[in-house]
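Visitor: structure of the sequence below:
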Amino acid sequence: MSKGLAARAAALDILVTVLERRLPLSEAVPPAVAGLEPAERARAARLAGETLRWLDRADRMLKPFLSRPPPLRVRNVLRLALVEIFVAQAPPHAAVDAAVSLARRGPRGKAMAGLVNAVLRRATAEGPERWEALALPRLPKWLRAPLLKRWGREVVEAIEAAHLRPAPLDLTPRDGDAQALAERLGAMALPTGSVRLQDSPQLSALPGYAEGAWWVQDAAAALPARVLAAKPGERVLDLCAAPGGKTMQLAAAGAQVTALDLSPERLERVAENLARTGLQSELVAADALVWEPPGGALFDAVLVDAPCSATGTIRRHPELPHIRDARRLGELTALQARLLDRAAALTRPGGRIVFCTCSLLPAEGEDHIATALARNPALQLDSVALDLPGVEPGWIGAEGLRTRPDYWGEIGGMDGFFIAALRKSA
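Guide: Take a look at the predicted model:
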């Protein structure tokens, strides 16, 4: 099998695995992928990811040419080919020939190969004009409806458009000097203190990697720790800490950090990140809802990055709309509320709490705050903490700070986060 066909076959296997087993792209690694050379493996992952990003438009393009839906594998062959032609700008003849070869390898190979050949030749004859005229891929109804209610059609369509642009790579400098790191890497210093790379280099080859001068962290994901504003010597709890970006920010500020996470395996990654950057934190594998600090000592500040639907990260994880639905949302929002209450119990009088989720859904963000304040009379909003360099006034609402994928659209966007700053009365 040629390298080009091998990468396409691996992309097809990834796509089938994601859609049939509803697995994240990071976990969908069929044997065909593992056996590829690094460059071809990256190409397969990139093609599968782009196909998931454009799946809705590919299906609209195919619909007039199919009297009934073909088997999922064949449908994915067609989707891959269309995205390769109209998004990746591959030569149509090469993409069509590869798709026919892939179809021939599956069940009813001869018949399916003929179907794929006929459909793709008719679809490509329509040209890019028809592809571009089709509506942009939409979010699934369970996610789109609450966003429409919150922000309206224009904003939701801007978010959907932002999801079609692969996310850039952002770095957090250990010493906080974004301008110096940007100059060192030939990158862009962002107004909030992160550094944005313009391409996707090999990270381990970049200056500063070996000495741990920076770590990868989306610009929006770096904001909660900046809102918390840990001070040297403060005792700070990072609740649900893995993979450790916020733990490293807090430790770099000089705080005495306790990084707590339910998963020992995920904490191993935190330990690796701390070791590379030369930062210190106490690591605790425990259930945050029942864990008690030694001696009952309360914390000066607690950061709660609660488990959520992760719908704010679709730019980086285009499979999410296709593998998630609303069924677990009630369970997640209940857990988020309990974690916020637990953070309040672990914070000393006069201490600070930052609650955040990487979700676009108000149910996982804004809707928590009024009920949390009602349950915990000792808590009050601390809107002053949200006034950070680079944070635009329009991002701050009555409940907290909201980032969206369509913000900073001209320089690559950002993940969707909700961040609330709270203070416990003395």
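Visitor: make it CA atoms for all contacts and neighbour counts henceforth
Guide: OK.
Visitor: for Thr172, helix, strand, or coil?
Guide: Classification of Thr172 using DSSP: H, G, I helix; E, B strand; the rest coil returns strand.
Visitor: dump the residue contacts of it.
Guide: With contacts defined as C-alpha atoms under 8 Å, 6 or more residues apart in numbering, the neighbours of Thr172 are Ala178, Gly193, Ser194, Val195, Trp214, Trp215, Val216, Gln217, Ala219, Ala222.
Visitor: what's the answer for Glu157, then?
Guide: The contact partners of Glu157, taken as C-alpha under 8 Å, 6+ apart, are Arg138.
Visitor: for Arg138, see how far away it is.
Guide: Glu157 sits 8 Å away from Arg138, going by C-alpha to C-alpha, to the nearest Å.
Visitor: in JSON lines, list the contacts of Thr172 along with secondary structure and distance to Arg130.
Guide: Shown next, in JSON lines, are those (DSSP: H, G, I helix; E, B strand; the rest coil; distance: C-alpha to C-alpha, whole Å):
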{"residue": "Ala178", "secondary structure": "helix", "distance to Arg130": "44"}
{"residue": "Gly193", "secondary structure": "coil", "distance to Arg130": "42"}
{"residue": "Ser194", "secondary structure": "coil", "distance to Arg130": "39"}
{"residue": "Val195", "secondary structure": "strand", "distance to Arg130": "38"}
{"residue": "Trp214", "secondary structure": "strand", "distance to Arg130": "44"}
{"residue": "Trp215", "secondary structure": "strand", "distance to Arg130": "42"}
{"residue": "Val216", "secondary structure": "strand", "distance to Arg130": "38"}
{"residue": "Gln217", "secondary structure": "coil", "distance to Arg130": "38"}
{"residue": "Ala219", "secondary structure": "coil", "distance to Arg130": "36"}
{"residue": "Ala222", "secondary structure": "coil", "distance to Arg130": "40"}
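Visitor: so Pro321 is in which element?
Guide: Per DSSP states H and E, Pro321 falls inside helix 320-323.
Visitor: packing partners for that helix?
Guide: Contact analysis of helix 320-323 by 3 or more C-alpha pairs under 8 Å, 6 or more residues apart in numbering; DSSP states H and E lists helix 3-21 as its packing neighbours.
Visitor: second chain to compare with the first, below:
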Amino acid sequence: MSQTGVQARRSAVYLLDKVIGEGRLLSELIGAGALERLEPEDRARAQRLALETLRGMERADRILQKHLAKYPPLTVRNTLRLATIELCAGGAAHGVVNAAVEIVARNKRTASMKGLVNAVLRKVAANGEEVWPTLRVPRLPKWLRSPLVEAYGGDVVGAMEAAHFAGAPLDLTAKGDQGALQRSLGGELLDTGTVRLTDAGQVSVLPGYKKGSWWVQDAAAALPVKVLAPKAGETVLDLCAAPGGKTMQIAASGATVTAVDDSESRMGRLKENLKRTRLEAELIVGDVMDQEGQWDAVILDAPCSATGTIRRHPDLPFAKDGSEIGGLIELQAKMLNHALSLVKPGGRVVFCTCSLLPDEGECQVEDLIEARDDVTVDREALNVPGIDPEWITEEGGLRLRPDYWADNGGMDGFYMACLRKA
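Guide: Model (predicted):
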């Protein structure tokens, strides 16, 4: 096994140790430079291996438990998990096992367990590939699965878990003509206007990337701006804007957009994205609650549990335990009321969250319209190409789930509603 292969695997194990052992998120780790020393190809490989291991960890653990009297330290366990995932996917046993043994041997704290790693993985290599498809689809943790079953039922949650396990294709939003983008890159043009690619490879080398012809944005995440329907000449406020997919959509419509986010580093990414796509927006690093003024339209992608993004971010169930959700629900309500104060009379506010939990979506809007007689839900705003009427909820919002479009890659879980201020 080449040094390159070992380095990518070592880095993947490092990421797993941080996610599972310290509750860190992959996006934070990678953004902080965890993979900077690797060549681009190995960075992509390390990230892919970490994601695949997180998605399939339950199955890997079920296979490994047959060969372990007790679980070894976390780094060794994660090395075994990663190697098991590779072996069960048809990886060459010689290279996978040798790389895992070398990873453990290089660490003084785990070197004594290289024999164990070798023995266990030889057993996994013997029949793991056959056992793998017989195991159940990995389940969500109880802190999340229980409320979702209560909200949607066990069969629906099982379908969501299958979508999570399958992972996500690459979705792109075109700066201009989505048909031209589809013809340029191939893939599929979804009914909502998103171009979807499978096995896209390295994003930055795809045609049109350097010219800023498109940006990466899940199909579900692109819908809130389509519901908002900004027009040339309008002023639009994008709250909690970074990393900027919605800001770029609004700017591309010809509207004048002001983007607000309290994270300087994330706003730095938004600035880079605007430069690449040659789009313009006013950027404000600050607290949403400190903003003043009046706009024609406001979009609020409120801080939430992000439970709708697990198909793309399988680290989330391992890095979080749900303890922050109560505080997020309170913050969402405050932000939504403040967003309504920033829109002109007769204007519209699109409230959205990338959460599967009704408390962070449907319930927020229900509580709002019960408490305020100057706000109505604009159901007509949901007449957007590609939206299934069955996705529209009782209070007039739009509920998206990972199991929708299951046959062609699914979508993120999202909730959104368009609110009109009298």
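Visitor: which residues touch Arg81 of structure 2?
Guide: Thr53, Met57, Ala60, Asp61, Leu64.
Visitor: strands along the stretch 51-200 of structure 2, start to end?
Guide: Under the criterion DSSP state E, counting those that start in this stretch, the stretch 51-200 of structure 2 carries strands at the ranges 170-174, 188-189, 195-197.
Visitor: out of the ones you listed, which comes closest to Val343 of structure 2?
Guide: Nearest of the strands of the stretch 51-200 of structure 2 to Val343 of structure 2, taken as C-alpha to C-alpha: strand 170-174 at 26.6 Å.
Visitor: starting at the chain centroid, how far to that closest one?
Guide: 14 Å (C-alpha atoms, centre = their mean, to the nearest Å).
Visitor: post-alignment, it versus structure 1, mean distance?
Guide: Here strand 170-174 of structure 2, set against structure 1 after superposition, deviates by a mean of 1.2 Å using mean C-alpha distance after the TM-score superposition for structure 1.
Visitor: okay, now the alignment partner in structure 1 of Glu39 of structure 2: neighbour count?
Guide: Matched across to structure 1, Glu39 of structure 2 falls on Glu37, judged by TM-score structural alignment. Here the number of neighbours of Glu37 of structure 1 (other C-alpha atoms under 10 Å) works out to 12.
Visitor: quick check: the gap between Glu37 of structure 1 and Ala10 of structure 1.
Guide: For Glu37 of structure 1, the distance to Ala10 of structure 1 (C-alpha to C-alpha) stands at 12 Å.
Visitor: start and end residues in structure 2 for the helix holding Pro321 of structure 1, please.
Guide: Using TM-score structural alignment, helix 320-323 of structure 1 lines up with residues 316-319 of structure 2.
Visitor: how about stretch 78-85 of structure 1?
Guide: With TM-score structural alignment applied, stretch 78-85 of structure 1 matches the range 80-87 in structure 2.
Visitor: ok, average deviation of the matching stretch from structure 1?
Guide: Stretch 80-87 of structure 2, aligned to structure 1 and superposed, deviates on average by 0.7 Å (mean C-alpha distance after the TM-score superposition for structure 1).
Visitor: tell me where the stretch 251-400 of structure 2 has helices.
Guide: With helices called from DSSP state H, counting those that start in this stretch, the stretch 251-400 of structure 2 shows them at 264-277, 316-319, 325-341, 362-371.
Visitor: adding distance to Ala417 of structure 2 and neighbour count, write the contacts of Arg81 of structure 2 out as a markdown table.
Guide: Converted to a markdown table, the contacts of Arg81 of structure 2 look like this (distance: C-alpha to C-alpha, whole Å; neighbours: other C-alpha atoms under 10 Å):
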| residue | distance to Ala417 of structure 2 | neighbour count |
| --- | --- | --- |
| Thr53 | 35 | 26 |
| Met57 | 35 | 19 |
| Ala60 | 40 | 26 |
| Asp61 | 41 | 18 |
| Leu64 | 45 | 21 |
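Visitor: most widely separated two among these?
Guide: Maximum pairwise distance among the contacts of Arg81 of structure 2 (C-alpha to C-alpha): 13.2 Å, between Thr53 and Leu64.
Visitor: and the helices of the stretch 251-400 of structure 2: which comes nearest Gly286 of structure 2?
Guide: When these are compared (using C-alpha to C-alpha), the closest one is helix 264-277, at 8.5 Å.
Visitor: now the closest one: buried residues?
Guide: Buried residues in helix 264-277 of structure 2, defined by neighbour count with 16 or more other C-alpha atoms under 10 Å: Arg266, Met267, Leu270, Lys271, Asn273, Leu274, Arg276, Thr277.
Visitor: in this structure Ser359 of structure 1 contacts Gly365, no?
Guide: Yes. If you go by C-alpha atoms under 8 Å, Ser359 of structure 1 and Gly365 touch, sitting 7.3 Å apart.
Visitor: hey, what's in contact with both of those two?
Guide: Common neighbours of Ser359 of structure 1 and Gly365, using C-alpha under 8 Å, 6+ apart, are Phe418.
Visitor: quick revisit: pull the contacting residues for the match of Glu39 of structure 2.
Guide: By C-alpha under 8 Å, 6+ apart, the contact list for Glu37 of structure 1 is empty.
Visitor: what is the burial count for the counterpart of Arg372 of structure 2 in structure 1?
Guide: Residue pairing (TM-score structural alignment): Arg372 of structure 2 is matched to Asn376 of structure 1. Neighbours of Asn376 of structure 1 under the rule other C-alpha under 10 Å: 15.
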